[in-house]
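Enquirer: Task: produce atomic coordinates for the following.
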Amino acid sequence: MTTDPVRRISLDPAPLAALAPDLVVEVLETATSTNAVAAERARAGAEEGLVVVAEHQTAGRGRLDRSWETPARSSLTFSLLVRPTVPPADWPWLPLLTGYTVAKTLRAEGYAAGVKWPNDVLIGDRKLVGILVERVETPTGPAAVLGVGLNVSLTEDELPVPTATSLALESGAPSGAGPDRTHLLVELLRSLREAYDAWQVGGADATDRLRSSYAAACVTVGREVRVDLPGGQVLTGRASGIDDAGRLVVSGADGESVVGAGDVVHVRPATPDGQQ
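Expert: The predicted structure is shown next:
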């Protein structure tokens, strides 16, 4: 293993190798984007279960092409390649399944994590995990890349935005320290694979269970929200639930509206007058 000047430790390859054959983990010292690498591997014929991890991601991507960079070995940045066989209409559940499973795994590790619709993971009102799920067209059919970026040992000065946080900050760990990244990665990958497999084979019943569990864990539900839509439109109201397609239900002055993740620029808590 190698360390950086603040004693950030590289991932241990042995526990990751033990995840095979269900998961095959490829660790890169540096990558622009693990999602981009995983998509390239998918187009070249990689099978479901490939995981691409970067110790240092230099151009991470989020929704709406937002990008960021964090210090080497300060985060967990990885992408899981899957090849869903469920109907295309069910694919929008993949981001919600990913966010819910990551939050559930972190709660099991002792962190008070919740999901902000559709898939950001928060502690309180501060963002801990960003998730980007992308569809990839390949010669053998469509695939999906589940990309996760978890802030582990970032200090306050290293956060990409002031509204972010890290596991080290939330646990009060010394500067530059944090929980064991290898342990966390193993637990996250096992949980994601298990949740994905159960959803794949469970049909409508599994999706309904996911909807109920997700809604219960979603910190957006029950709050007054401001939804910024493309073109400058704004929707305000109470986030009252999650519908059967994974969309957010917002109850406002004009009745109920539903919004999908692909239709939204931002979802934020609203002040009483509906302004941020």
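
Enquirer: only C-alpha atoms for contact and neighbour calcs from this point on.
Expert: OK.

Enquirer: how close does residue 23 get to residue 51?
Expert: 7 Å (CA to CA, to the nearest Å).

Enquirer: With residue 25 instead?
Expert: Distance from residue 25 to residue 51, by CA to CA: 5 Å.

Enquirer: cool, and residue 132?
Expert: 14 Å.

Enquirer: Next, the structure of the following sequence, for comparison with the previous one:
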Amino acid sequence: MTPPAAAEGRWSDLDRPPLNEPALRRALLRPGGLWTSLDVVESTGSTNSDLAARAAAAPGLPEGAVLVAEEQTSGRGRLDRSWTAPPRSGLFLSVLLKPDVPVERWGWLPLLTGVAAATGLARAAGADFALKWPNDLLVKVGGEHRKTGGILAERIGNDGVVVGIGINVTLREDELPVPQAGSLALADAISTDRDPLLRALLRSLEHWYGEWRAANGDPHASRLQETYAAGCSTLGLTVRAELPGGQALTGEAVAIDGDGRLVVTTPDGKDHPIGAGDIVHLRPGG
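Expert: Take a look at the predicted model:
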């Protein structure tokens, strides 16, 4: 019997089965837990845009809403860069958070999400992750670090933040958007089953967010600052910081400060805390 067209489309690539939405809900939605709803859609432009629109239309939408897409056609990264990948080849999701911590500490949310994704996925996928400041997830492919994931946090109203996460899971070499990109499959991960990977990511995010919130957003007391620094491949390298307004500076990345900024020491010995900008890894610091 020929399967319906819709079912054939969902199962057309047997290496990329669809996510099991009912099983994910059973595993992740529990009384007293962070995650309050979880929806999986076949395709959308951007989970961040969709979840932000949902939150704006329903200001009472509780914290912990999760929106996952099997495919994103207009996914966005920092600086409005596009993020696209074949259907069911990765994890493309956004979560709604409403941190009850001082707003000046909300800047830690992208870094917190990076730590949560790296630690959770490292255990579940058996791959070695590194963090590139401020919001990239790297894996080693052929001995070099390649970007396999990214994070985008966007403020929603006065009390909310939508955090988007994109992870390349089964992308093959000929599917990479740029040669510098990577995927868990190319990093020889022991598992590329997206269901347990998504569960591990969200449980790790729940843990780290809970620790950070319990510490009133203090990155030191929650161990977020030291954990991020320990996994950050940017530290110790000579980098070029391309700053807003077309300015740039080159120096050694030496620390992550208490506000989540990257501290770069220029050749004249001055320290420059950088809160926004593109960072290019050049070579190990001398």
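
Enquirer: In the first structure, what stretch matches the longest helix seen in the second structure?
Expert: In the second structure, assigned by DSSP state H, the helix with the most residues is helix 194-214. Taken onto the first structure by TM-score structural alignment, helix 194-214 of the second structure occupies residues 181-201 there.

Enquirer: if I look at residue 245 of the first structure, how far off is residue 213 of the first structure?
Expert: 14 Å.

Enquirer: Oh, that last question was meant for residue 91 of the first structure, not what I typed.
Expert: Distance from residue 91 of the first structure to residue 213 of the first structure, by CA to CA: 18 Å.

Enquirer: Next: residue 189 of the first structure.
Expert: Taken as CA to CA, the span from residue 189 of the first structure to residue 213 of the first structure is 19 Å.

Enquirer: Give me the more crowded residue out of those two.
Expert: For residue 189 of the first structure versus residue 213, neighbours defined as other CA atoms under 10 Å are more numerous around residue 189 (23 against 14).

Enquirer: need the contact list for the more buried one.
Expert: Residue 189 of the first structure sits next to no residue when contact means CA atoms under 8 Å, 6 or more residues apart in numbering.

Enquirer: any idea how far the equivalent of residue 168 of the second structure over in the first structure is from residue 162 of the first structure?
Expert: When the first structure is aligned by TM-score structural alignment, residue 168 of the second structure is paired with residue 151. Applying CA to CA, the value for residue 151 of the first structure to residue 162 of the first structure is 13 Å.

Enquirer: So which of these two has more stuff around it?
Expert: residue 151 (25 against 11).

Enquirer: Run the chain-centre distance for stretch 164-172 of the first structure.
Expert: Its chain's C-alpha centre and that of stretch 164-172 of the first structure lie 17 Å apart, by CA atoms, centre = their mean, to the nearest Å.

Enquirer: where do the strands sit along the second structure?
Expert: 37-41, 65-69, 75-76, 82-83, 90-97, 129-132, 136-141, 144-156, 160-168, 237-242, 248-256, 262-265, 271-274, 278-284 (DSSP state E).

Enquirer: Could you tell me where the fourth one falls in the first structure?
Expert: Okay, so that is strand 82-83 of the second structure. By TM-score structural alignment, strand 82-83 of the second structure lines up with residues 67-68 in the first structure.

Enquirer: quick check, distance from the matching stretch to the centre of its chain.
Expert: 15 Å.

Enquirer: Could you do stretch 229-241 of the second structure as well?
Expert: 18 Å.

Enquirer: what do you get for stretch 205-223 of the first structure?
Expert: Distance, centroid of stretch 205-223 of the first structure to centroid of chain: 16 Å (CA atoms, centre = their mean).

Enquirer: before we move on, back to that, more crowded one of residue 23 and residue 51 of the first structure?
Expert: residue 51 (24 against 20).

Enquirer: Quick one: map that one onto the second structure.
Expert: Residue 51 of the first structure maps onto residue 66 in the second structure, by TM-score structural alignment.

Enquirer: ok, residue 246 of the first structure - contacts?
Expert: Contacts of residue 246 of the first structure (CA under 8 Å, 6+ apart): 92, 93, 96, 211, 260.

Enquirer: Now the two most distant members of those.
Expert: In the contacts of residue 246 of the first structure, two members sit farther apart than any others by CA to CA. They are 211 and 260, at 14.2 Å.

Enquirer: Looking at the two, which is more packed in?
Expert: residue 211 (22 against 15).

Enquirer: looking at it, that one is touching residue 248, isn't it?
Expert: No: under the criterion of CA atoms under 8 Å, residue 211 of the first structure is not in contact with residue 248, lying 11.1 Å apart.

Enquirer: Can you pull the residues that touch both of those two?
Expert: In contact with both residue 211 of the first structure and residue 248: residue 242, using CA under 8 Å, 6+ apart.

Enquirer: In the first structure, what sits opposite residue 271 of the second structure in the alignment?
Expert: In the first structure, residue 271 of the second structure lands on residue 256 (TM-score structural alignment).

Enquirer: And the nearest residue to that match once chain neighbours are set aside, how far from residue 124 of the first structure?
Expert: Counting by CA to CA, 6 or more residues apart in numbering, residue 250 is the residue found nearest to residue 256 of the first structure once chain neighbours are left out, at 5.6 Å. Separation of residue 250 of the first structure from residue 124 of the first structure (CA to CA): 21 Å.

Enquirer: And residue 19 of the first structure, by the same measure?
Expert: 32 Å.

Enquirer: same question, residue 254 of the first structure
Expert: Taking CA to CA, one finds residue 254 of the first structure at 30 Å from residue 124 of the first structure.

Enquirer: Neighbour count: those two, which is higher?
Expert: Using other CA under 10 Å as the criterion, residue 254 of the first structure and residue 124 rank with residue 124 on top: 13 against 8.

Enquirer: which residues touch that one?
Expert: Contacts of residue 124 of the first structure by CA under 8 Å, 6+ apart are 112, 113, 114.

Enquirer: what's the closest of these to residue 55 of the first structure?
Expert: For the contacts of residue 124 of the first structure, the nearest to residue 55 of the first structure is residue 113 (23.4 Å; CA to CA).

Enquirer: I'd guessed the match of residue 168 of the second structure sits against residue 73; true?
Expert: No: counting by CA under 8 Å, residue 151 of the first structure sits too far from residue 73 to count as a contact (9.9 Å).
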